[in-house]
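>>> Coordinates for the following, if possible.
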Amino acid sequence: MDIVQFTAEDEAMFPVLGPEYGASNRLAEAMTAKFNEEHLKPLVESVADAFREKLWDDVRDWLLADTEQNVAGAVRDMVGQTIDALLTGKEWAMARYPYADYSRGEEIRKAVARHAGDTMLTRRVAELEAEVAKRDETIRYLRDSRY
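The predicted model follows:
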């Protein structure tokens, strides 16, 4: 194993870097002298194949999950828009659901009347009374503040 032994030449040629610099270069040259690219190619191909498969699996899984979330979000958005259209009285939603002439329309009208009936009317009347009171107060303030 005199390949890894420090020589007098190593000590003389590499006084700053040290004799290990020359010895390590000799060792590396000796080890790679009989080595060629054919030894590395199967290893690199194996690593590249494994990386490619892992990358594809991760990208595929991410794309599928992202697409699924986008579709679910679109469905939630459509449901929300439909509910909003019904609660704000959009003509298309009212015609499609509570005003419909088919049997579900009658069922929906009964359910709305049963669930909303007096409670909904009482709340709306209270809101309107509060609005009128606020307007009356504003009118009084504006009348009293005239100069």
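
>>> contacts and neighbour counts: CA atoms only from here.
Noted.

>>> how much space between D77 and D144?
Using Cα to Cα, to the nearest Å, D77 is found at 49 Å from D144.

>>> quick one, which of these two is more surrounded?
Shown here are D77 and D144; by other Cα atoms under 10 Å, D77 has more neighbours (12 against 9).

>>> The structure of the following sequence is requested for comparison with the preceding one:
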Amino acid sequence: MTLMLHMGGEAIDFDELRNLPTPDPTASHVPLPHHSVVDMVRNALGFFGHELLEEHHAVTPDGMNYFGVLSLRSPYADYTDMVGLRNSHKKQFPIDIAIGSRVFVYDNLAFHADHVIRLKHTANAKRDLPGLVSEVIEPLHLARRG
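This next block holds a predicted model:
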């Protein structure tokens, strides 16, 4: 699990993440709270039986950009998958979710994994995000299970 913080990102625990403010939406940008992105991904992963082993979260000093990694154990085999997350309230990048056996998240905006989901901050993001995560997790789940 790799979360690199060398460009000003600061480690933060999940409870602190919940307390960060979220900017008001505009006509073209509807930001999701950082903690909501994490919660939606956790819920989708839990649906397919993944156990959260470890998590690390970070934000830029102004709290406007979020970076995180989650380590998961499958109930079907002895393997660990990783999930990388990032979210920006400054319109620097979309909601990004990286899933795979190796994930790299860096606060200089480097972001890499086997599968990457990108979702613009629109009015439909909250509705669409769980389904998009499930579309990537379900094939992993089925491949490892069989």
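
>>> Quantify their similarity with the TM-score.
With the length set by TM-score structural alignment, normalised by the length of structure 2, the two chains reach a TM-score of 0.18; 33 aligned residues with a Cα RMSD of 2.8 Å.

>>> Make sure I137 of structure 2 is indeed in a strand.
No - counting by DSSP: H, G, I helix; E, B strand; the rest coil, I137 of structure 2 is not found in a strand; it is helix.

>>> Leaving out sequence neighbours, find the closest residue to it.
In space, I137 of structure 2 comes closest to L45 once its chain neighbours are excluded; the distance is 7.0 Å by Cα to Cα, 6 or more residues apart in numbering.

>>> how about the one you found, what does it touch?
L45 of structure 2 makes contact with 51, 134, 137, according to Cα atoms under 8 Å, 6 or more residues apart in numbering.

>>> can you tell me which helix or strand it belongs to?
helix 34-47 (DSSP states H and E).

>>> Give the next helix or strand downstream of that helix.
strand 51-59.

>>> Give me the buried stretch members for that next one, please.
51-52, 55-59 (16 or more other Cα atoms under 10 Å).

>>> Does anything pack onto that strand? Which helices or strands?
Here strand 51-59 of structure 2 touches strand 10-12, strand 65-73, going by 3 or more Cα pairs under 8 Å, 6 or more residues apart in numbering; DSSP states H and E.

>>> Make a markdown table from those and add mean neighbour count and distance to M82 of structure 2 to it.
Formatted as a markdown table, those follow (neighbours: other Cα atoms under 10 Å; distance: least, Cα to Cα, whole Å):
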| stretch | mean neighbour count | distance to M82 of structure 2 |
| --- | --- | --- |
| strand 10-12 | 17 | 18 |
| strand 65-73 | 23 | 5 |
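
>>> Throw these into JSON lines and include distance to R127 of structure 2, thanks.
Output for those, formatted as JSON lines (distance: least, Cα to Cα, whole Å):
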{"stretch": "strand 10-12", "distance to R127 of structure 2": "27"}
{"stretch": "strand 65-73", "distance to R127 of structure 2": "20"}
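
>>> So which of those strands is nearest I95 of structure 2?
When those are compared by Cα to Cα, strand 65-73 sits nearest I95 of structure 2, at 9.6 Å.

>>> now for that closest one, which elements pack on it?
Against strand 65-73 of structure 2 (3+ Cα pairs under 8 Å, 6+ apart) you get strand 2-4, strand 51-59, strand 80-88, strand 104-106.

>>> which one of the ones you listed lies closest to L119 of structure 2?
strand 80-88 (9.7 Å).

>>> which outside residues touch the helix or strand following that closest one?
Note on strand 80-88 of structure 2: by DSSP H and E, the next helix or strand toward the C-terminus is strand 95-100. For strand 95-100 of structure 2, contacts defined as Cα under 8 Å, 6+ apart pick out 37, 81-88, 111-121, 133, 136.

>>> Only the buried members of those: can you turn that into a ChimeraX selection?
Buried subset of these, written as a ChimeraX selection, criterion 16+ other Cα under 10 Å:
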select :37,81,82,83,84,85,86,87,88,111,112,113,116,117,119,120,121,133,136
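
>>> so which of the helices and strands packed on strand 51-59 of structure 2 gets nearest R18 of structure 2?
Using Cα to Cα, those put strand 10-12 closest to R18 of structure 2, at 10.3 Å.
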